[in-house]
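> just coords:
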C-alpha cells in the first residue's frame, strides 16, 4: 500500500486496523511502555520541582499533576478523573472500532490517543496523580509541564485531523 492510498476509503464494510490488530496493540503497548518507563526514570532521578535545562525552550522539571491537561481541574476528586479518563478511552475504542476510513494513519492516531490515555490512567490509579516532567518555556515565560503520554495525546488527534479534515481530495 502506498502512502497516497493509505488514507483512502476502504471497501464497503471494511475496517481500518482496529484496537486489537497487531498495529493497534503494538502502538498502544509501545506508547504505554515508553511513557511509563520515562515517568519511572523522572520519578526516580529528578528532584521534585528542580529544573534541568535541556534546550533553550525545554527543561526537565518533575511535578505531580493532580488535574487534567495543563493542570486544569486540580481540585477534582481523583476517582472522578479516573472514571472520566476510562469513559473517554472507551469512547475512543468504540469510535475506532467503527471507523472504515483513514487506513493505518487513522489507526495510528487512535492508538496514540488510547495509549496516552492509558499511560496517564495508570499513573492516576497507581500514584493518585500524573507524573509530568517536560517543561516547555520561552525565557522566563513558562507554558506547561507534560509527559510522553501527553505527547501521544497531542500527536494522535493531529493525525486524525490530517486524515479526516485536511486530506487533499477527501470528500466532505
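Structure's in. What do you need? Being a predicted model, the structure only gives us computed values, none of them experimental. Numbers count the residues shown, from 1 in each chain.

> hey, let's count contacts and neighbours off CA atoms from now on
Fine.

> Please name the spatially closest residue to the most centrally placed residue in the chain (chain neighbours excluded).
The centroid of the chain falls nearest to residue 153 when counting by C-alpha atoms, centre = their mean (2.3 Å). Using C-alpha to C-alpha, 6 or more residues apart in numbering and skipping residues adjacent in sequence, the residue nearest residue 153 is residue 113, 4.8 Å away.

> if we can go back for a sec, state the distance from the residue nearest to the centre of the chain to residue 55.
22 Å (C-alpha to C-alpha, to the nearest Å).

> quick one, helices of this structure?
3-6, 22-45, 78-98, 103-127, 148-161 (DSSP state H).

> Which one, of those, ends up nearest to residue 134?
Nearest of those to residue 134, taken as C-alpha to C-alpha: helix 148-161 at 8.3 Å.

> Which strands or helices does that closest one pack on?
helix 22-45, helix 103-127 (3 or more C-alpha pairs under 8 Å, 6 or more residues apart in numbering; DSSP states H and E).

> Give me the distance between the longest one and the centre of its chain.
Average the C-alpha atoms of helix 103-127, do the same for its chain, and the two points are 5 Å apart (C-alpha atoms, centre = their mean, to the nearest Å).

> Counting neighbours, which bits of it end up buried?
For helix 103-127, the neighbour count (16 or more other C-alpha atoms under 10 Å) marks 103-124 as buried.

> ok, second structure coming up, stack it against the first:
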C-alpha cells in the first residue's frame, strides 16, 4: 500500500505542477509573444487546438475521443502493471506519463485546447508544455525499466 501512495503522490505532484505552470503561462504571457529565458530557451504562449504539431486541430470532437481513449488505456495499464508487481521504477515512470496525459486531457476537455509555452529554438521543434515533457521523459524510463 505504501508503494501505491508513492505512485499517487508522484502523479499528483506532476499533474498539479503542470496545471500550475499552464495557469502561470496564461496569466503572465501574451499570446505568441516570445520571451527569451536562456540562450535557446523561450516562453511562448500558444493555445494548441490540435495534438502534437497541431495535428487534428480542425477535428475537435475526434481529438477529445482519442484523448479519452488514451487516458482510459493509460489508467488500465497502470492498474494492470500495479497488480502484476512491476518494478517501483517502472510504476513511478508510468505515474509520470499518466500525469502528463491527464494534464493535457483535462485542459482539452475544459478549454478545447492545450496551453503550450516552452520553446527550444532548434530546427522544427514544436512549442510544448510540462505535461508533454513528463510524457516523453516518463516514456523513456518506462521503456528502459520495461527492458531491464
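Done, it's in. Every value quoted in this text rests on a predicted model; they were computed, and no experiment measured them.

> quick revisit: the residue nearest to the centre of the first structure maps to what in the second structure?
Under the alignment (TM-score structural alignment), residue 153 of the first structure pairs with residue 135 of the second structure.

> how close does that match get to residue 61 of the second structure?
Residue 135 of the second structure is 22 Å from residue 61 of the second structure, by C-alpha to C-alpha.

> Over to residue 74 of the second structure?
For residue 74 of the second structure relative to residue 61 of the second structure (C-alpha to C-alpha), the value is 20 Å.

> which of the helices of the first structure is buried the deepest?
Most buried of the helices of the first structure, by mean neighbour count (mean count of other C-alpha atoms under 10 Å): helix 103-127, with a mean of 23.

> tell me, it lands on which residues of the second structure?
Using TM-score structural alignment, helix 103-127 of the first structure pairs with 87-111 in the second structure.

> contacting residues around the matching stretch?
3, 7-8, 10-12, 14-16, 18-19, 49, 64, 67-68, 71, 74-75, 78, 81-82, 113-115, 130-139, 141-142, 145-146 (C-alpha atoms under 8 Å, 6 or more residues apart in numbering).

> at 6 Å what do you get?
Outside stretch 87-111 of the second structure, the residues that touch it by C-alpha atoms under 6 Å, 6 or more residues apart in numbering are 7, 11, 14-15, 114, 131, 134-135, 138, 141-142, 145.

> Taking those together, which two end up most distant?
114 and 145 (29.3 Å).

> out of these two, which sits in the more crowded spot?
Neighbour totals were compared for residue 114 of the second structure and residue 145, and residue 114 leads with 24 against 16 (other C-alpha atoms under 10 Å).

> how near is residue 137 of the second structure to residue 57 of the second structure?
Applying C-alpha to C-alpha to residue 137 of the second structure and residue 57 of the second structure gives a distance of 25 Å.

> And for residue 103 of the second structure?
Where residue 57 of the second structure is concerned, residue 103 of the second structure sits at a distance of 18 Å (C-alpha to C-alpha).

> likewise residue 70 of the second structure?
For residue 70 of the second structure relative to residue 57 of the second structure (C-alpha to C-alpha), the value is 17 Å.

> got it, and residue 95 of the second structure?
27 Å.

> same check, this time on residue 136 of the second structure
21 Å.

> Ok, residue 105 of the second structure next?
15 Å.

> Residue 122 of the second structure now?
According to C-alpha to C-alpha, residue 122 of the second structure and residue 57 of the second structure sit 23 Å apart.

> Show me which of these two is the more surrounded one.
residue 57 (16 against 9).

> corresponding residue for residue 83 of the first structure in the second structure?
Checking TM-score structural alignment: residue 83 of the first structure goes with residue 65.

> With residue 67 of the first structure instead?
Using TM-score structural alignment, residue 67 of the first structure pairs with residue 50 in the second structure.

> my guess is that match contacts residue 57, does it?
Yes: counting by C-alpha atoms under 6 Å, residue 57 is a contact partner of residue 50 of the second structure at 3.6 Å.
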